[in-house]
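K.L.:
Here is my input, please return the structure:
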Amino acid sequence: MALPAMRESLGLSTTGVQWVVNAYALGFAGLLLFGGRAADLFGAKPVFLTGLIGFTAASLAGGMADTGGLLIAARSVQGLAGAVLAPATMTLIMTTFLEPRERTRALGVWSGTMAAGGAMGAVVGGMLTQWVSWRWVLFVNVPIGVALILAAVPLIARAPGRGATLRTLDLPGAITVTLGLTGVVYGVVTTDTHSWGSAAVLVPIVAGAALLALFVLIEARSTHALVPLRVFRNRSLAVADVAALLIGAGMFAMWFYVSLYLQQVLGFDALQAGFAFIPGSAMIVAGTMVATRSLGRISPRPLLLIGPLLAAAGLAWLSRFPADGSYTADVLGPLMLLTFGMGLAMTPLAVAGTAGMPRHEAGLASGLINTSRQVGGAVGLAALSTVSAHIAANHTGSAKSALAAGFGGAMLGAAVLLAAAALVATLMPRRGKAPAQG
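P.N.:
Now for the predicted structure:
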C-alpha cells in the first residue's frame, strides 16, 4: 500500500521499489532455518527478545530513511530479525503449553492472530499512508515493539536452551543453507525485471541449488546438524512442509493479485483496497476457530484436505475477474470462501508440522514450516507473475481487460497449487488425533 508513496518521496526507481519488498524476503527466507534452530539451542525467550529488538530498531531506521538505499538496508535487517522472531514464537508455544489440548488451543490463537494481523496490515497501511505518511507504516512498529518487549521480559518464562558452542552450532550447515536459500530466492525475485532464462536469474538459482545440495551432504555427516535429516522420517512433518510450500505459493499470489485487481482494474485507492480485505480477515479467524475446535475430535488430515480445496474453489471463482466487474459481485464471495479455507488449514498445518517432534526441536520444526511457506511464496508469486504477464501481453482487448485477464490467469494457477496441497495432504498419517477439549 505504501510503495507508490515511498517511490515518490525517495525518488526510487522501479527496481528500487521492488527491492523494498525483496530485501525483506531475502533476509527472512535466508535465515529462517538458523533462526528456528537458535531458539532450540539458546532458549526461546532470549532469541524472541533479540528478534523483537532488532525488528523494532530496523523499523525505526526505515521510517527515518532519507534515501532509497537506507530504506532497503533497513528492510533487509527487518527480514533478518523476523527470521529469528517468527520461529521463536512457535517454540514458546511448544515449551509453554505442554498438555496437547492446551497446545492445540494456543496454536489456534497463534494462527488466527497471525492471519488477522496480516490482513489488518493492509487496512492500517492504507490508512497511515493516505492520512499521515508512508513513514508511519514503519514507525507504527516501534511503540508496538517496545510494548511487547516490556511485556515479554516479566511474562515469558525463561526455558533453558540446550546450550551451544561453535562446534554445536553447525556453522558450515548454517552458512550453506542461508546462502543457498538466499541465492534461490534472489534469483526468483529478480524475474520481475529479468526473464527466466537470463543469467541474472539462472546464475543465483543454480548457485543456490548447489549450496543447498552441499548443505544436505554436510547435514548427513554432521554430528550436530542444523537440520538432522532424520526429522524427515516423521511423515507428518514432511507432508506438512510440502503442503506449506504449495499453500504459500498460492496464497501469497492471491493477496498480491486481488490487491492489484482492486486498484488497477476497479479503481480503488489504497485505503479502499485495505478495507476490502476485512471480510477475508474475519473469515480467516472464523476458519481458525472451527479448525481449533475440530482438532479436539479429529486429526489434522481432513482439515488439510478440506481447507485447501475450499481455497482452491475460491481462487478458481476469482479467476473470472471481469474488466467491468464490481467488488460485491466478483470479489467478496470468492474472497470469503478462500480465506475461510485458508483459516481451516493454518492451525492443522502447525499441529501437523510439530506432531511427534520433541520439545527441544520445536524451533527447528517451526523454521522448516516457515521456510517452506516463504520460499513457496517467492517462487509461486514469480511463476504466476510470468503467467499473468504472458496472458496480458497476448490479450486482444483493452488495456484494462488485458490486466484483468492476466490477473485471472494467475488466480487459476494459484487454484491449481492449492488443489495440489490438498492432494499432498492425503499422504498425512491418519493417526495423531488431539485429545478431546472437553
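K.L.:
Going by C-alpha atoms from here, please, whenever you check contacts or count neighbours.
P.N.:
Noted.
K.L.:
Mind listing residues that contact stretch 367-387?
P.N.:
Identification of contacts with stretch 367-387 by C-alpha atoms under 8 Å, 6 or more residues apart in numbering yields 25, 29, 32-37, 87, 185, 188-189, 191-192, 240-242, 244-253, 350, 353, 406, 409-410, 413-414.
K.L.:
Selection in ChimeraX covering whichever of those are buried, please.
P.N.:
Burial among these is assessed by 16 or more other C-alpha atoms under 10 Å; the matching ChimeraX selection reads:
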select :25,29,32,33,34,35,36,37,87,185,188,189,191,192,240,241,242,244,245,246,247,248,249,250,251,252,253,350,353,406,409,410,413,414
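K.L.:
Out of the contacts of stretch 367-387, list just those in helices.
P.N.:
When those are checked against helices (DSSP state H), the matches are 25, 29, 32-37, 87, 185, 188-189, 240-242, 244-253, 350, 353, 406, 409-410, 413-414.
K.L.:
At the geometric centre of this structure, which residue sits there?
P.N.:
Q374 (4.7 Å; C-alpha atoms, centre = their mean).
K.L.:
mind listing what's buried in the helix or strand that contains that residue?
P.N.:
Per DSSP states H and E, Q374 falls inside helix 362-393. Under the neighbour-count criterion of 16+ other C-alpha under 10 Å, helix 362-393 has 362-389, 391-392 buried.
K.L.:
Likewise for stretch 14-22?
P.N.:
In stretch 14-22, counting by 16+ other C-alpha under 10 Å, buried: 16-22.
K.L.:
nearest to F275, of the residues you listed?
P.N.:
Nearest to F275 among these is V21, at 21.6 Å by C-alpha to C-alpha.
K.L.:
Quickly note the distance from that closest one to M6.
P.N.:
As judged by C-alpha to C-alpha, to the nearest Å, V21 and M6 stand 12 Å apart.
K.L.:
Please apply the same query to F97.
P.N.:
Taken as C-alpha to C-alpha, the span from F97 to M6 is 42 Å.
K.L.:
Between those two, which is the more surrounded one?
P.N.:
Taking neighbours as other C-alpha atoms under 10 Å, F97 and M6 compare with M6 leading, 20 against 15.
K.L.:
and that one, how far is that from W19?
P.N.:
Distance of M6 to W19, computed by C-alpha to C-alpha: 12 Å.
K.L.:
Could you also give me the structure for this second sequence? I'd like to compare it with the first:
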Amino acid sequence: MRRSPWATLAVLALAQFMVVLDVTIVNVALPDIQKDLAFTPDNLQWVISAYTLVFGGFLLLGGRAADLLGRRRLFVVGLALFAVASLGGGLAQSQEVLIAVRAVQGLGGALLSPAALSILTVTFAHGRERNIALGIWGGLAGLGGTLGVIAGGVLVDSAGWEWVFFVNVPIAAVLIAVTPGIIRESKVETEGPRTFDAAGAVLATGGVLALIFGVIRAEPLGWSSGEVIGSLVAAVVLLAAFVVVERRSAAPLVPMRLFRSRGMSTATAVLALNGAAFLAMFFLTAIFLQQVRGLSALETGFEFLPMGVAAIVAAVGASQLVARIGTRPVMLVGAVVSVAGLWLLTQAGATGSYATDLLPGFLLFGVGIMFVSIPAQIAAVADVQHDDAGAASGVVTAGYQVGGALGLAIITTISTSRVTDLVAGGGDPVNALVEGFHRGLLVAAVFAGVNLVIALSSPQLVPDAEQLAEAAAAA
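P.N.:
Next comes the predicted model:
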C-alpha cells in the first residue's frame, strides 16, 4: 500500500506541535498549580525542570533507540508515555506526583521527538521536498509554542489547570491510532551489536540533576551545608563518569570527537545559555504577571502572545539574513537584542502600561532568541562529518534543554533569595516580588550577554538551503 509522505508529515508535525505546546501551556498554569498543590517558590521550578532535564538527558538515547529498534515503534511508545503522563499530571494531587509524571512526560518527548525527525528525513528525499517538509515542521513547532500561552490561559480560566495536561490525551490517542496506517516502519540495519549506551544517558541526567538540586538547596541551607556540598560532589563524580563512559563506549551517545569542532562547541554553549535565559524569563514573568499585576491566566497568555509572533517572524528573517551575511553577525545582533529585551523588562513595576513597560521587552526578546538560535544550529553541524550530523543535532538540542533547566535553577534561586531577604527585613511582599523578578531577569540578561562573547569566537558560515531548512526545524 502506498503511503502519502504528506500524511506522514501531518502526523509527525502534530506530535511535535503537542510537545512544544506543552512547554508554554504549563508555564501559564504555574501560579494556579502553586496555589492548589502548595508548592514553594523553590520547588515550583521542578514542574518545568523535571520535564526539560529528562527530555534533554534522554534525547540522544531516544534517537539511537529509534534508529536501531524502529522509528515508528519508538514514536508510538513515546506518544503513549506522553499521554499516560499527561493524564497522571491532570489527576495529580501532590507535588511529588506531578513532578514525577512531568519527568515521565520528558521521557516520552525524548523518545518521540527524535524518532519523528528521523522518520521525516527518511520519508522525504534530499532536496526541495525535504526542505519544504522541514520548514513546515519547524513552523508548526514554533506555532505550538506561541499558541500554548493562549491555550493555557483559556484552559486554566475555564476548566482549571488540570486541563493543560488532559488536553494532550485525546491528541496523542488519535495519533497512536492513525500512525500504523500512515507511517511506514524503518530502522538502521546493522550486523554488529545493538548498543544503546543507557549508562551514558543515566549518568548525564543524574549528574545534571544533582547539580541543579545542589543549586536549589543552597538558597535555604547555605553553600556550606553538607547536603549542598554532597549534591555538588555527586554531580562532579557522575558527570566525570559520563565522560569516561563516552570515551570508552563502542557506540557513545556523545562522541567526544564532536567537540573538536569549534562550531559545535560554541553552538552548544550558545544554545544552553539561550535556553537558560528563555526558560527563566518565561517562568518568572508568568508568575509576575499573575501574582504581582493580578492578571488572569488568559490575560497573561495574551500579553505573552506578541513575543511568540515576534519569534516566528524573526525565525524567517534570521534565515534570510544568515543566507546573505553569514552566521556570526546574526548571532551577535541576536545576543545584543536579547540583552536589551531583558533589560527593558526589568523596568516593569507592579503597575504601569503594558504598551510601554512590557511589550517592547517582549518583542525584542522574541526576536533576539531566534536570531541567536538559527545561526547557532547551522554553525553546530557545519564542519561535522556527515555520519555525525544526527548526533551533533541531538547534542545541541540536549544542550538547550539541560542548559535551560540549569539556568532556571540558578536564576530562580537568586530571585527567590532576594524576595525572602526583603520580606524577612519587613519589606512589602508585592514590592519584594517585583525586586525578585528584576534580579532574576538581570541574571538572565548576563547569561544572554555571555553569548555576545561566545559569538565573537564562533565560526563564520554562509549556509546552503538544506542547512537553513534543518536549522529552522531544530530551532
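K.L.:
returning to what we had before: distance check, the residue nearest to the centre of the first structure against F42 of the first structure.
P.N.:
With the distance defined as C-alpha to C-alpha, Q374 of the first structure ends up 24 Å from F42 of the first structure.
K.L.:
what's the answer for G208 of the first structure, then?
P.N.:
Here the criterion is C-alpha to C-alpha. By it, G208 of the first structure lies 28 Å from F42 of the first structure.
K.L.:
now do G68 of the first structure
P.N.:
Relative to F42 of the first structure, G68 of the first structure is positioned 35 Å away (C-alpha to C-alpha).
K.L.:
Looking at those two, which is more packed in?
P.N.:
Using other C-alpha under 10 Å as the criterion, G68 of the first structure and F42 rank with G68 on top: 21 against 16.
K.L.:
Quick check: the more buried one touching T14?
P.N.:
No - counting by C-alpha atoms under 8 Å, G68 of the first structure sits too far from T14 to count as a contact (11.4 Å).
K.L.:
just the helices in the stretch 151-300 of the first structure please.
P.N.:
Using DSSP state H, counting those that start in this stretch, the helices of the stretch 151-300 of the first structure run over 171-189, 199-221, 235-260, 270-276, 278-294, 300-318.
K.L.:
As CSV, those with distance to M127 of the first structure would be great.
P.N.:
Below are those laid out as CSV (distance: least, C-alpha to C-alpha, whole Å):
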stretch, distance to M127 of the first structure
helix 171-189, 28
helix 199-221, 36
helix 235-260, 15
helix 270-276, 6
helix 278-294, 13
helix 300-318, 26
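K.L.:
and of these, who's closest to L229 of the first structure?
P.N.:
helix 199-221 (6.5 Å).
K.L.:
tell me how far that closest one is from the chain's mean position?
P.N.:
Helix 199-221 of the first structure has its C-alpha centroid displaced from the chain centroid by 22 Å (C-alpha atoms, centre = their mean, to the nearest Å).
K.L.:
whereabouts in the second structure does that helix align?
P.N.:
Aligned using TM-score structural alignment, helix 199-221 of the first structure spans residues 226-248 in the second structure.
K.L.:
What residues of the matching stretch count as buried?
P.N.:
227-229, 231-232, 234-235, 238-239, 241-243, 245-246.
K.L.:
Touching that stretch from outside, list them.
P.N.:
For stretch 226-248 of the second structure, the external contacting residues (C-alpha under 8 Å, 6+ apart) are 199-200, 203-204, 206-211, 213-215, 217-218, 221-223, 252-256.
K.L.:
circling back: what's the residue nearest to the centre of the first structure aligned with over in the second structure?
P.N.:
Per TM-score structural alignment, Q374 of the first structure is aligned with Q401.
K.L.:
now do A243 of the first structure
P.N.:
The equivalent of A243 of the first structure in the second structure is V270 (alignment by TM-score structural alignment).
K.L.:
how about the nearest residue to its match, chain neighbours excluded?
P.N.:
Once flanking residues are discounted, V270 of the second structure sits nearest to N451: 5.6 Å by C-alpha to C-alpha, 6 or more residues apart in numbering.
K.L.:
ditto for G121 of the first structure
P.N.:
In space, and not counting its chain neighbours, G121 of the first structure is closest to G274: 8.0 Å by C-alpha to C-alpha, 6+ apart.
K.L.:
Provide a list of residues in contact with the counterpart of S338 of the second structure in the first structure.
P.N.:
Counting by TM-score structural alignment, S338 of the second structure lines up with A311 in the first structure. Contacts for A311 of the first structure were tallied using C-alpha under 8 Å, 6+ apart; they are 337-342, 415, 418.
K.L.:
how about the residues you listed in a markdown table, adding neighbour count and secondary structure?
P.N.:
Output for these, formatted as a markdown table (neighbours: other C-alpha atoms under 10 Å; DSSP: H, G, I helix; E, B strand; the rest coil):
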| residue | neighbour count | secondary structure |
| --- | --- | --- |
| L337 | 22 | helix |
| L338 | 29 | helix |
| T339 | 29 | helix |
| F340 | 27 | helix |
| G341 | 29 | helix |
| M342 | 29 | helix |
| A415 | 29 | helix |
| L418 | 31 | helix |
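K.L.:
Nice, that's everything, thank you.
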